[in-house]
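In: Coordinates only, no sequence provided:
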């Protein structure tokens, strides 16, 4: 290992400021390229260390690094985290009063900042551009660059104007970063930001510390409660729901069952949203239940799980959201409950969405890829990475690897279900949703069946070999395979062009066998517990360090991770350093933090 005297300026900054001995993966190449004045487009997973890729070049190059970020609500925390490292950082956004903005602008012009964070809409204000002209710019970092892609999962129109940066400051290097992008989104980012000459860095999208699990919906809130009680008791996590109503109900359910949780969605007033987000960032073990309006740029490293109560709209969105778990590299869980109604609802939303046919086709392709991930009998991670163009082998740490699902020849079942729909449409000129079709197959003489005389159909009662949940699984998987479609406001089932081949016995239909797990209060021994075990003797030491960190964070009004990450505290608890020199060798303990907190840590260890 190179000594500090012979190390490159970038490596010296990494060690002195951030407290790490070496770069990870592509970081060193990216930092070197941008520090030398080159443009870069970086695709790197959440938690992969993207921020260092622009922070270190900004500290190495003369001038101020300008960071374009859409995350006004999080800029203060990002700046606090840098200030704690001894980095001179500031921001300009609408949350500041005139005096605060004036002071930050003066510091920028005087060269007294290392990094300045701006929201993209500020660059449409001529006064901001004039301000930037009055200082020296080290680089432009465009964070969350996928926001520029109109057909991506989080389009922001203000990002479209960022191509002008190169026209106004052609000699200033630009680095655009995103945690997720298919090849099509990747190409769109490069085109819209005029980064055609930039060097592209595509890191592995694999997050091996995340265990992906997708379960059939039974009683989703109770299933979630089991997950939290049995595997993530006391852990911080994010629960995503599709609607605001579902967010509220799920948060209330968790609180009623003794679990600390807060809601977050666009329908809450801005003050409540800000307060709940702040609590999540600053408190240990709090759960936020949210719509996808929450989470971009959340830098909380110790989120131990991300749960989805509804089917995400795309693999890109799902990957970005699950990537908010385990940013510290420690084992974490990505859990999704998924059912037939999710598919029906998503198909209906696409049909009713604004936009032209091309837009709806693209939305359908996103959903089809998400359904394929849910229904696969192969390794989830292999399927997920393949979506981003990356080859891999079975991971051994997802539900399909840990408890391989069975597949079965569902051709006859598919023929029975399609025949029922065909007879309803051809003989009765009627269309119904899954519930009525399944009642007919099971031979149930419900009021609705009798009312429509459906008990006289030749298909009545021909499907008694499967349970209701089994038939719902067949419907869901036929929808996923394009052998069924959903139509109209009531989610009625209709056949597709591909259905005929199944009815004519020209196509075999393989299905994943349904394995519905009931809610239980006992831990599921088949699922790998995500919590990381410390040596028994280190556990109480770690808890003492966490208590010290919580008190210090509260006193300073910053999130606990700004002081030290859990991973750093775990290493301290395990290695028990006795001197400041020994403490300084721990990952994540840089020069500034050693000077500020070193003695307090040693005192806590000796208490």
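Out: All right, it came through fine. All of these numbers come straight from a predicted model, not from anything done at the bench.
In: can we go C-alpha only for contacts and neighbour counts from here?
Out: Noted.
In: Could I get the full set of strands for the stretch 401-550 of the chain?
Out: Counting by DSSP state E, counting those that start in this stretch, the stretch 401-550 of the chain forms strands over residues 407-409, 484-487, 492-495, 510-512, given from the N-terminal end onward.
In: So what's the gap between whichever helix or strand residue 594 is part of and the chain middle?
Out: Secondary structure here is read from DSSP states H and E; on that basis residue 594 sits in helix 591-606. Distance of helix 591-606 from the chain centroid (Cα atoms, centre = their mean, to the nearest Å) equals 33 Å.
In: Same question for stretch 394-406.
Out: For stretch 394-406, the separation from the chain centroid amounts to 21 Å (computed by Cα atoms, centre = their mean).
In: buried set for that stretch?
Out: The neighbour-count check on stretch 394-406 (16 or more other Cα atoms under 10 Å) flags 395, 397-401, 405 as buried.
In: Going by distance to residue 549, which of those wins?
Out: Ranking these by separation from residue 549, with Cα to Cα as the measure, puts residue 397 on top at 31.8 Å.
In: Need the nearest residue in space to that closest one, chain neighbours excluded.
Out: Distances taken as Cα to Cα, 6 or more residues apart in numbering put residue 211 closest to residue 397, at 5.5 Å, once the chain neighbours are dropped.
In: I'd say that neighbour and residue 395 touch.
Out: No - because the distance of 9.4 Å does not satisfy Cα atoms under 8 Å, residue 211 is recorded as not touching residue 395.
In: Single out the most deeply packed of the strands of the stretch 401-550 of the chain.
Out: Each of these was scored by mean neighbour count; the highest is strand 484-487, a mean of 22, by mean count of other Cα atoms under 10 Å.
In: that older thread, let me know which of the strands of the stretch 401-550 of the chain is the nearest to residue 119.
Out: Nearest to residue 119 among the strands of the stretch 401-550 of the chain is strand 484-487 (40.9 Å), distances taken as Cα to Cα.
In: what about stretch 445-462, start to end distance?
Out: When the termini of stretch 445-462 are compared using Cα to Cα, to the nearest Å, they are 13 Å apart.
In: Likewise for stretch 527-547?
Out: 30 Å.
In: who touches it?
Out: Outside stretch 527-547, the residues that touch it by Cα atoms under 8 Å, 6 or more residues apart in numbering are 211, 231-232, 304, 330-333, 399, 402, 569-570, 572-574, 601, 604-605.
In: Is there a quick PyMOL command that grabs whichever of those are buried?
Out: Here the buried members of the contacts of stretch 527-547 are turned into a PyMOL selection, burial being counted by 16+ other Cα under 10 Å:
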select buried, resi 211+231+232+304+330+331+332+333+399+569+570+572+573+574+601+605
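In: adding another structure so you can compare the two:
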């Protein structure tokens, strides 16, 4: 069987994602391979497809028991005979799996590194016909990586014991040092390294000021009902506090951190996987080994310590390829907290950690496309703006900010370069707080000179001066601002400073933008109907709902509304095995939903029956077909078309009314002064245009003239 046939038969996709086909061809040629691909980029297909094409069994080494379990369940759901061996099973369960391997019943076997290296396991493997070894999370082999696993160093024995079996090593996070370790420590023979783009274009990137976070989070969640997401916090205490606040507000939230017992962590994680908890407030301990594909958003309550962590954590959203969001809250207080944490660590690591935090801060304060900034950090060319971040949506406006810069620098100078950014803002704003009064800052010439500027804007201007090299921070002095040569150029030599100002997005405008991107009311209702069905089916089988169908597949089902086997199998992500398990159930659910909608519509729309016609038009039906289906006259359907057009619905009249015909009808309307009666216009035109088209012409005339009158 060819790779494309396997992709369609077992996974339900017609096309490979970029890069997958070349990797699979290399593996099928029995060559060692290294794959660097972002989370959600489709790494597993790169070894699952060739493993299914080649005779024999594929052995997958994975360090994460929860992830192993999910992947096996997903494969079984797709009709692939798969199993796993790890410490979560009893001896009897493990023996049963090994017997299945002996009998040639399995195509895919997942094992933990501990099990792989246990006594006698290599002898067991030698009794099997192994076609491929896949090493997932391969960065665990490197002592340079934060997920180093010592047992991974022993995986070199795979190549020593099975020199003829190809090895594919896969990871989503590997810098150059880690890449080198993967190549050398695994004893790979002349391997080819495939590096995919690390861009995740489906994730919308945005940064908001750290003030009023709770208010912003509540607003964010209210606009995204039922969408699963993760809120990352810096401390364990913050995860518990935030989860409790959200519960008080009626949200389905829980928390997860390393201070909980293993049993409690497993229980909470399982609830999240099963969609029984919508919002997970967690420290960075949460997420490794979670293959939940329908996480729709990730919020960073606090600034991450570096861009690697940020990238990895936002990568837990939108793994199914559907649109997702990453919201980062940023405040200077978070930066100072992280600086303090870094300063408590090893001296030799402090300089690098501070440099990485600098880059994280620059990303948060960026005034250009965020994705471009992120991709450049990872050494990837990104020539165009992405169009899917807050900066692209709301580009900042440049202006001559020299006066603002001079006020900031003057306040720093007059306080003897001894205060932080927050205190400088208080001075400029004329805040009569205890510190300002006790230290006599209210007597300074700069006190209150910036009352007309919002505190948030002053903070941004200070950060921009730091990024422009016109101001320094002494982290060892609790973030005191210091003047430098660039400051003096502005203060004394008349150097001009270009600053940028972010125009706040009108909430109404933002809501309208979201509504344009979102589904219609009927589609929302059908999506929720099918989402509930998916959850019921998943609960019956004790599997996560996204293993039944991903959100992306569910969305396509909503858009296409398949009501027969061929149409359902044409949905991306629906393979034969999936159809056999769930297809009929979903088709019946769609049919019953549409029937119920039609009944409700008929009852509700007796006076607005043209909307039923509109729904049928959207399904691609012609006026003649609608007339036949609804058992009404064609003249009535054309009347509906005219009404819909006049009311602003998306209806194209051109197939039924040419520009010449409309010009004649328009002439007749003006001559007869009739915008309702058809007969006088018909007679004026000597029957040149029939009644059906006159009705459409009147609808177009009324809309256009109405628009002119409003203008």
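Out: Structure received. If you're wondering where the values come from, they're calculated on a predicted model, not measured in any experiment.
In: quick one on the thing from earlier: the helix holding residue 594 of structure 1 aligns to what range in structure 2?
Out: Mapped onto structure 2 using TM-score structural alignment, helix 591-606 of structure 1 spans residues 576-591.
In: Which parts of the stretch 501-607 of structure 1 are helices?
Out: Listed in chain order, the helices of the stretch 501-607 of structure 1 (DSSP state H, counting those that start in this stretch) span 539-556, 560-563, 566-575, 580-583, 591-606.
In: In terms of helices and strands, where is the residue positioned nearest the centre of structure 1?
Out: Taking Cα atoms, centre = their mean, the centroid of structure 1 lies closest to residue 321, which sits 1.5 Å from it. The secondary structure element spanning residue 321 of structure 1 is helix 315-322 (assigned by DSSP H and E).
In: and that helix, how far from structure 2 on average?
Out: Between helix 315-322 of structure 1 and the corresponding residues of structure 2, superposition yields a mean separation of 1.9 Å, by mean Cα distance after the TM-score superposition for structure 1.
In: Over in structure 2, find the residue span that helix aligns onto.
Out: Going by TM-score structural alignment, helix 315-322 of structure 1 lines up with residues 307-314 of structure 2.
In: which residues touch the matching stretch?
Out: Contacting residues not belonging to stretch 307-314 of structure 2 are listed as 39, 173, 284, 287, 297-298, 304, 326, 356-357, 359-360, 374 [Cα under 8 Å, 6+ apart].
In: same thing with stretch 118-131 of structure 2?
Out: Stretch 118-131 of structure 2 has contacts (Cα under 8 Å, 6+ apart) with 51, 54-59, 101-102, 115-116, 165-166.
In: Check which residues of that stretch are buried.
Out: Of the residues in stretch 118-131 of structure 2, those buried (16+ other Cα under 10 Å) are 122, 125, 130-131.
In: can you give me the end-to-end distance of the match of helix 591-606 of structure 1?
Out: 21 Å.
In: quick one: contacts of it?
Out: Among residues not part of stretch 576-591 of structure 2, those counted as contacts by Cα under 8 Å, 6+ apart are 9-10, 12, 77-79, 526, 530, 533, 548, 561-565, 568-569.
In: Now list the buried members of those residues.
Out: 9-10, 12, 77-79, 526, 530, 533, 548, 561-563, 568-569.
In: Residue 8 of structure 2 against residue 575, yeah?
Out: Yes - at 6.4 Å, residue 8 of structure 2 counts as touching residue 575 under the criterion of Cα under 8 Å.
In: More neighbours: which of these two?
Out: residue 575 (24 against 20; other Cα atoms under 10 Å).
In: Next up, the contacts around the more buried one.
Out: 8-13, 78, 569.
In: Tell me which residues touch whatever residue of structure 1 lines up with residue 295 of structure 2, please.
Out: For residue 295 of structure 2, the aligned position in structure 1 is residue 303, judged by TM-score structural alignment. With contacts defined as Cα under 8 Å, 6+ apart, the neighbours of residue 303 of structure 1 are 235-238, 324-327, 332.
In: let's go with 7 Å and repeat that
Out: Counting by Cα atoms under 7 Å, 6 or more residues apart in numbering, residue 303 of structure 1 makes contact with 236-237, 324-326.
In: and what of residue 472 of structure 2?
Out: Counting by Cα under 7 Å, 6+ apart, residue 472 of structure 2 has contacts 466, 481-484.
In: what's the matching residue for it over in structure 1?
Out: Here residue 472 of structure 2 is matched to residue 484 in structure 1, going by TM-score structural alignment.
In: Which position in structure 1 pairs with residue 357 of structure 2?
Out: By TM-score structural alignment, residue 357 of structure 2 lines up with residue 367.
In: any idea which element its match lies in?
Out: Taking DSSP H and E as the criterion, residue 367 of structure 1 maps to helix 357-375.
In: now do residue 170 of structure 2
Out: strand 167-171.
In: Which strands and helices lie in contact with that strand?
Out: strand 33-36, strand 130-135 (3 or more Cα pairs under 7 Å, 6 or more residues apart in numbering; DSSP states H and E).
In: could you dump those to a markdown table with distance to residue 626 of structure 2?
Out: Listed next are those as a markdown table, based on distance: least, Cα to Cα, whole Å:
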| stretch | distance to residue 626 of structure 2 |
| --- | --- |
| strand 33-36 | 53 |
| strand 130-135 | 55 |
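In: Residue 352 of structure 2 is nearest to which of the ones you listed?
Out: Proximity to residue 352 of structure 2 (Cα to Cα) singles out strand 33-36 among these, at 23.9 Å.
In: That closest one aligns to what range in structure 1?
Out: Mapped onto structure 1 using TM-score structural alignment, strand 33-36 of structure 2 spans residues 40-43.
In: Can you tell me what sits against that stretch?
Out: Stretch 40-43 of structure 1 is contacted by residues 34, 174-180, 198-203 when judged by Cα under 7 Å, 6+ apart.
In: now those residues: which count as buried?
Out: The buried subset of these (16+ other Cα under 10 Å) comprises 34, 174-180, 198-201, 203.
In: What's the local residue count around residue 574 of structure 2?
Out: Using other Cα under 10 Å, residue 574 of structure 2 has 27 neighbouring residues.
In: For the residue lying closest to it once chain neighbours are set aside, give its distance to residue 341 of structure 2.
Out: Distance criterion Cα to Cα, 6+ apart; nearest residue to residue 574 of structure 2, sequence neighbours excluded, is residue 12 at 4.4 Å. Residue 12 of structure 2 sits 48 Å away from residue 341 of structure 2 when distances are taken as Cα to Cα.
In: same question, residue 96 of structure 2
Out: Here residue 96 of structure 2 is placed at a distance of 49 Å from residue 341 of structure 2 (Cα to Cα).
In: for residue 497 of structure 2, same thing?
Out: If you measure residue 497 of structure 2 against residue 341 of structure 2 using Cα to Cα, the figure is 34 Å.
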